[in-house]
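Visitor: Here's a sequence, model it:
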Amino acid sequence: MTDWLIELMETLGAPGAGLAIALENLFPPLPSEVILPLAGFTASQGEMNLLSVLAWTTAGSVVGALALYWVGALLGRERTLALAARLPLLKVSDVARTEAWFLKHGRKTVFFGRMIPIFRSLISVPAGVERMPLGVFTLLTTAGSLLWNTLFVLAGYFLGENWALVETYVGLGTNLVIGLVLLAVLVFAGVRLGELRKGRHAYRG
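Guide: Purely as a prediction, here's the structure:
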């Protein structure tokens, strides 16, 4: 992957870094924790302009986020509710509660969500489903992405040839997030299965 990114940046320059980040939003296995520090390191070697890297990677983040926003918008609230009704262990009321929470905290969620691994991409979909005003979504996404990108690009810029250390330490945080998500899913499934069993016993009784 690193070789591919280097070749992309050598061919396209800073726009290549922006393209990689746009793809990272759509395909999370492409980690920004690798792309951004590598772009910063490349800039430190004088092969790209640092400000151009920040501008293009932020633009790439916004483009990728907007693509997922429109996926959510096309899916829509009614389709989301219909899908929830068909999924095992999930209730329409679960979606309704999530919707109420997002309507109350959506702006903060979009802004800070751009700085959380995994959720960086996913947060755009519910924003589209709820039709958050496009201007507000774009502004919050741009601000959050600029902070995240600047942090990692500058880390790669100042670490130089040790830029890969960023991926090592951030990877620990990513694994923690994944672990917490899996734990939350298991707890949710356990609670919902317990409710179903109680309901069956009550029905039989």
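
Visitor: Please make it C-alpha for all contacts and neighbour counts, starting now.
Guide: Noted.

Visitor: so how far is Gly64 from the nearest residue to Arg131 once chain neighbours are set aside?
Guide: Leaving aside its sequence neighbours, Arg131 sits nearest to Ala73 (C-alpha to C-alpha, 6 or more residues apart in numbering; 6.3 Å). Relative to Gly64, Ala73 is positioned 14 Å away (C-alpha to C-alpha, to the nearest Å).

Visitor: Would you do the same for the sequence below? I want to compare the two.
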Amino acid sequence: MTVMTLPAAVYAAAGSQDQSWLTSLADWTVSLMEVIGPVGAGVAIALENLFPPLPSEVVLPMAGLTASRGSFTLAEALIWTTVGSIVGAYVLYGLGRWLGAERLRAIAAKVPLLHPEDVDRTVAWFERHGGKAVFFGRMIPIFRSLISIPAGVAKMSPLRFGLLTGAGSLIWNTIFVLAGYLLGENWHVIEQYADILQYIVIAAVAIGVAWFLYTRVRALLASRRDA
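Guide: Sure, this is the predicted structure:
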């Protein structure tokens, strides 16, 4: 099998002759895995953790699809994608540790509508629920990457963070790698379900941000009237 064979199948499955950025991403991911094997799947997922716009819902099925073609085993795909998830998460965890609560308080004090107490409440919440947040957060689009930063800010045990990240990532990765492995060129069928979940998460975040802004602006206007 040549490097071009599998991407060509991906284009056919996508149902379009135009190379969208997702198709180009699939092409690059498959080519990387064809060249350096299952390590390439790990590299791609590590990058997905660092750059959330890169969708794991495309990268992971490509690892399964490549494994189904015999380039490497299914076990290798699952192991290396999970290793990549942990490595990428540790980078953002390190960023959170470097920022720390004190730096974030100083930043919050300078940003309109934010208060240093917001950082304190977030850290306190994470200290109570951080384990569940890291584990389940690995299975939620967008939060998969971002949850690592507050874990670092709250100084969660690095070992505990790694174990929870690995467990959550293994579940998420297995679902999508198996989809690519079992569905073959029809791997994109699972995208519609992943898209629904992502839209729900984005809508929930948008509503949360809108409510936060509304309450802060309302409180600010009330304080000015009372002054």
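
Visitor: Drop the TM-score for these two in here.
Guide: Overlay of the two chains. TM-score (TM-score structural alignment, normalised by the length of the first structure): 0.97; 203 aligned residues with a C-alpha RMSD of 0.9 Å.

Visitor: ok, back up a step: counterpart of the residue nearest to Arg131 of the first structure over in the second structure?
Guide: Per TM-score structural alignment, the equivalent position to Ala73 of the first structure in the second structure is Arg97.

Visitor: Also Asn162 of the first structure?
Guide: Under the alignment (TM-score structural alignment), Asn162 of the first structure maps onto Asn186.

Visitor: The residue lying closest to its match once chain neighbours are set aside: which element?
Guide: Nearest non-adjacent residue to Asn186 of the second structure, counting by C-alpha to C-alpha, 6+ apart: Ala13, 6.1 Å away. Ala13 of the second structure is part of helix 5-14, with elements assigned from DSSP states H and E.

Visitor: Can you list the buried residues in that helix?
Guide: By neighbour count on 16 or more other C-alpha atoms under 10 Å, the buried set for helix 5-14 of the second structure is Leu6, Pro7, Val10, Tyr11, Ala13, Ala14.

Visitor: Those into JSON lines, with extra columns for distance to Arg225 of the second structure?
Guide: Converted to JSON lines, the buried residues of helix 5-14 of the second structure look like this (distance: C-alpha to C-alpha, whole Å):
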{"residue": "Leu6", "distance to Arg225 of the second structure": "65"}
{"residue": "Pro7", "distance to Arg225 of the second structure": "63"}
{"residue": "Val10", "distance to Arg225 of the second structure": "61"}
{"residue": "Tyr11", "distance to Arg225 of the second structure": "60"}
{"residue": "Ala13", "distance to Arg225 of the second structure": "61"}
{"residue": "Ala14", "distance to Arg225 of the second structure": "57"}
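
Visitor: returning to what we had before: quick one: neighbours of the match of Asn162 of the first structure, just the number.
Guide: Neighbour count of Asn186 of the second structure, defined by other C-alpha atoms under 10 Å: 18.

Visitor: And it, how far from Tyr214 of the second structure?
Guide: 44 Å.

Visitor: and if you look at Val123 of the second structure?
Guide: Distance from Val123 of the second structure to Tyr214 of the second structure, by C-alpha to C-alpha: 23 Å.
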